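> sequence first, then the predicted structure, then my questions.
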Amino acid sequence: MAIGDLIKRHLLDTRPLGVPAYRRLWFGQAVSHIGVGTTVVAVMQQVFELTQSSFWVGLLGMANFVPLVIFGLWGGAVADAVDRRKLLVAGSVIAWAATLFILLQALLGLNNVYLILAAVALNATGFAITGPTRGAIIPRIVEPELVPAANALNSLVFSIGAVAGPMVGAAMLVFGGYPAAYAVDALLFTGSLYAALRLPSLPPLGEVRPPGAKAVIEGLSFIMRSPVLLMSFVVDLIAMVFAMPRALFPEVTNEKFGGDPVALGWLNSAMAIGSVVGALFSGWVGRVSRQGVALVVVIAVWGLAVAAAGLAGELWLVVAFMAVGGVADVISSVWRQSILQLHAPDEMRGRLQGAFMVVVAGGPRLGELRAGATAAFGLTGAWVGGGLACAVTVLIVGLSVSRFRNYRAR
């Protein structure tokens, strides 16, 4: 096989961008995720500056996690019962309002950590509604065979934002302070809102369940009855809860790199750099059939890469190891999302996407809390120990379930 053909087989599949509705969603996310990245780095730094505590930075994870659980599961149930376009617009407006709120507190110089946590919680509420809704929309606007490619494209745009956003955020902190960083987010978020407004009407298909507790339980029961779906959630929780070191970044920046905001930006972007590379060369991912074993392997790689980064002393080496972890993470994300979307009937996709989003978005927040709490016993142990625990645990748990171990993609 010629080198050119080999590269084409492995490069990102861009066919979903030929669908206008998906293309607008994709570009809207591309713009808004850069803004999200600026706020992530600015909020972490502001909270650390106010409290001088990694534990308080870890509490940002809980401010995100609680709304994600409550409104993620509820938002997924609502997405199965109403027009998904209208719900996506409503959730986007809530998230935008939260961004404006955190911008206002910075402009007024309130310096109140509780107000910041409240703003983060409100933003998480909007994200908890839009996340499962957007995931449930994708199989409605692209053909089934394009779903894995669409998920890879989504991972790419998220990763680009996670690379560029913290760098933009670091620059804004140097030249304009917290108000400048939050203003960038407020401005760029309009791209995502515009894309939601341009979607066609997407009323529910099949049997409609009222969006209450019964509907949520029905969706969770579907997951519990499927060992493959359940284990795809479990291995991701292991990866994020044990090995996510993000809450440690401000303290590590202070201790190792002299408190340089640029170093903080690199630390926050490192994993996403690898995710961009992994997504760009994800053309082969859809051809892997033993996805259960493959998920276990890439998550173990993620844990080992995080542990190696925690042991590194030079900034470039920390970034390099975290980038390797980012490659593993984005590949894992594409497989897990595709398994879920193609297994779920349309009338249940919103609820299952809600549960998926609680795990995907909530897991890192629990990981941040874990990292922040264990930092009191030493930064190296909190970082390196978490990565090693992830690698060992996922190999034991992931390979112990035969249905998951032997799972082959359809």
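Right, received. Where do you want to start?

> for the rest of this, base every contact and every neighbour count on C-alpha atoms.
Fine.

> ok, the spatially most central residue of the chain - contacts?
Most central in the chain under C-alpha atoms, centre = their mean is residue 361, positioned 5.2 Å from the mean C-alpha point. Contact analysis of residue 361 by C-alpha atoms under 8 Å, 6 or more residues apart in numbering lists 65, 68.

> one more pass at 10 Å, please.
61, 64-65, 68-69, 72, 124, 127-128, 131, 237, 240, 355 (C-alpha atoms under 10 Å, 6 or more residues apart in numbering).

> got it, and residue 102?
With C-alpha under 10 Å, 6+ apart, residue 102 has these contacts: 39, 43, 115-120, 122-123, 178-179, 182-183, 186.

> tell me the secondary structure at the residue nearest to the centre of the chain.
Following DSSP: H, G, I helix; E, B strand; the rest coil, we place residue 361 in the helix state.

> related to what we said a few turns ago, the contacts of residue 102, buried ones only, as a PyMOL selection?
In PyMOL syntax, the buried subset of these is picked out as below (16 or more other C-alpha atoms under 10 Å):
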select buried, resi 39+43+116+117+118+119+120+122+123+178+179+182+183+186
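
> let's bring in a second model and compare:
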Amino acid sequence: MRHSPAFARLWIGAAISGIGAQLTIVAVGLQIYDISRSTLAVSLVGGIALLPMIVAGIWGGMLADAFDRRAVLIVSAVAGWMSTIALVVLSAVDAAMSSGGSRVEVWPFYVFTTINAVAATITQATRSSVYPRILPTELVSRASALNGIAMGIQLTVGPALAGVLVALIGFPLTFAVDAVLFTAGFLGILTLPKLPPLTATARPGLQSLRDGMAFLKRAPNIRMSFIVDIIAMSFGRPFVLLPAVAATVIGGGPITVGILTAAAAIGTFMTGLFSGPVAHVHRYGIAIGRAITVYGAFILMFGLVIAAMQTGWFGPVGADIAHVNVVALVLAAVALAGTGASDEVSAIFRSTILLVAAPDEMRGRLQGIFTVVVAGGPRIGDLYAGILASLVALWFPPVLGGLMIMALIALLLRIYPAFRAYDARNPTL
């Protein structure tokens, strides 16, 4: 941050505006439930936005490679800002109508949150591809570590702030707070220097996509960084289980869900905060493999805690916080904090490989693919956990998933020695 004031402004702005983004995610769910009284209606927020987000990640990456990245960021930020303003207006209309006994339709919320998600996806893909242009290579890994700090702050402060603000000032003003916080991110973008393409690149379209996929085929280390993350997220995402775990296994209800969710975010934050040693690590492939192996071990630990509770090793629990099993809650929180910490270690090195090894003209497209992986993997993981929990038991998906992650990572590191040997002092595709 001292070396590059442009990076400092961009990072600070993104961290502040990200709090507002997380605030809106929670507030939209609360408002939709307040209108519809339907959990399914709330779950559709993410489901409807998934396909547009995937398209936006790929398209946004092509835009970032073909045009001035500062200009792409400005346009996507304005689109996101306008969708947030639309939520403010829509929520205000609903508040006015509710006094007369009627409510607005739910579908406009889906429209504006999807636009917001698309804009955020393009912004994220483009912003990450900017880092190597405004920082020297040896500082990119530290920039990736700083992103972990920002994400940890966003995931802890944003949702908590949403609950407090909705209760105190209502939905319209809560969305308005996000619109105000968004200005910090916009100012960070606006003060960037111009970042035009360094080489001639195909315009967004089929040829640009083909070029990106052809490059990925020639880049086994970058490709492997995607594969290992998909494995971790597909078999190690227990968050969809938390409401049932809190209601029937550990006890404590919504408060337990909040504690366990925050535990993972705190693990991410603390790892970013104490990530100075990443500057001295050069064998990124080994570091990623070990981090994801530890991630699998913590997922297994979480599953074993649930299994111990479900097999009657501890006493009965209740859905209110007064009847929570404190020992099980602490152990589960430690396990999820461990997953957040180890995943952040992996993320630091994976994102650095992506930014440093790839040439500048490909960084946008690869960041777009990376965004698709990040968005798609957890949803596959939710599906995996939900199906197996319904067919077997709540403890089964994390126990099996943890074992699968550790076994598959060990196998891949053995099969692909080039990834295991990756050295940041001599980055290779």
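That came through, no problem. Source: prediction; values computed, not measured.

> map residue 381 of the second structure onto the first structure.
Structural alignment (TM-score structural alignment) places residue 381 of the second structure against residue 367 in the first structure.

> in contact with residue 203 of the second structure, which residues?
62-63, 65-67, 209.

> apologies, that question was intended for residue 378 of the second structure.
Here residue 378 of the second structure is in contact with 229-240, 384 (C-alpha under 10 Å, 6+ apart).

> how far away is it from residue 128 of the second structure?
20 Å (C-alpha to C-alpha, to the nearest Å).

> contacts only, for residue 124 of the second structure.
Residue 124 of the second structure sits next to 14, 57, 60-61, 73, 76, 118, 364, 367-368, 371 when contact means C-alpha under 10 Å, 6+ apart.

> among these, which ones are in strands?
Taking DSSP state E, every one of the contacts of residue 124 of the second structure sits outside strands.

> just the ones in helices from those residues, please.
Counted as lying in helices by DSSP state H, out of these, are 14, 57, 60-61, 73, 76, 118, 364, 367-368, 371.

> adding secondary structure, write the contacts of residue 378 of the second structure out as JSON lines.
Output for those, formatted as JSON lines (three-state DSSP):
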{"residue": "229", "secondary structure": "helix"}
{"residue": "230", "secondary structure": "helix"}
{"residue": "231", "secondary structure": "helix"}
{"residue": "232", "secondary structure": "helix"}
{"residue": "233", "secondary structure": "helix"}
{"residue": "234", "secondary structure": "helix"}
{"residue": "235", "secondary structure": "helix"}
{"residue": "236", "secondary structure": "coil"}
{"residue": "237", "secondary structure": "coil"}
{"residue": "238", "secondary structure": "coil"}
{"residue": "239", "secondary structure": "helix"}
{"residue": "240", "secondary structure": "helix"}
{"residue": "384", "secondary structure": "helix"}
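
> nearest to residue 408 of the second structure among these?
residue 231 (7.9 Å; C-alpha to C-alpha).

> grab the nearest non-local neighbour of the aligned partner of the closest one in the first structure.
Alignment note (TM-score structural alignment): residue 231 of the second structure maps to residue 238 of the first structure. Using C-alpha to C-alpha, 6 or more residues apart in numbering and skipping residues adjacent in sequence, the residue nearest residue 238 of the first structure is residue 390, 6.0 Å away.

> which ones are touching that neighbour?
Neighbours of residue 390 of the first structure in contact, by C-alpha under 10 Å, 6+ apart: 235-244, 299-304, 306-307.

> that one maps to what in the second structure?
Using TM-score structural alignment, residue 390 of the first structure pairs with residue 405 in the second structure.

> how far away is its match from residue 230 of the second structure?
10 Å.

> what residues are shared contacts of these two?
residue 236.

> map residue 97 of the first structure onto the second structure.
Residue 97 of the first structure maps onto residue 82 in the second structure, by TM-score structural alignment.

> before we move on, the earlier item: the ones in helices among the contacts of residue 124 of the second structure into TSV, with extra columns for distance to residue 288 of the second structure?
Shown next, in TSV, are these (distance: C-alpha to C-alpha, whole Å):
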residue	distance to residue 288 of the second structure
14	26
57	24
60	27
61	24
73	30
76	32
118	29
364	22
367	18
368	21
371	18
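
> can you tell me which of these lies closest to residue 221 of the second structure?
Nearest member of these to residue 221 of the second structure, counting by C-alpha to C-alpha, is residue 367, at 14.7 Å.

> which position in the first structure pairs with that closest one?
Using TM-score structural alignment, residue 367 of the second structure sits opposite residue 353 in the first structure.

> how many neighbours does the nearest residue to that match once chain neighbours are set aside have?
Leaving aside its sequence neighbours, residue 353 of the first structure sits nearest to residue 132 (C-alpha to C-alpha, 6+ apart; 4.5 Å). Look at residue 132 of the first structure: counted by other C-alpha atoms under 10 Å, it has 31 neighbours.

> could you do residue 133 of the first structure as well?
Neighbour number of residue 133 of the first structure under other C-alpha under 10 Å is 31.
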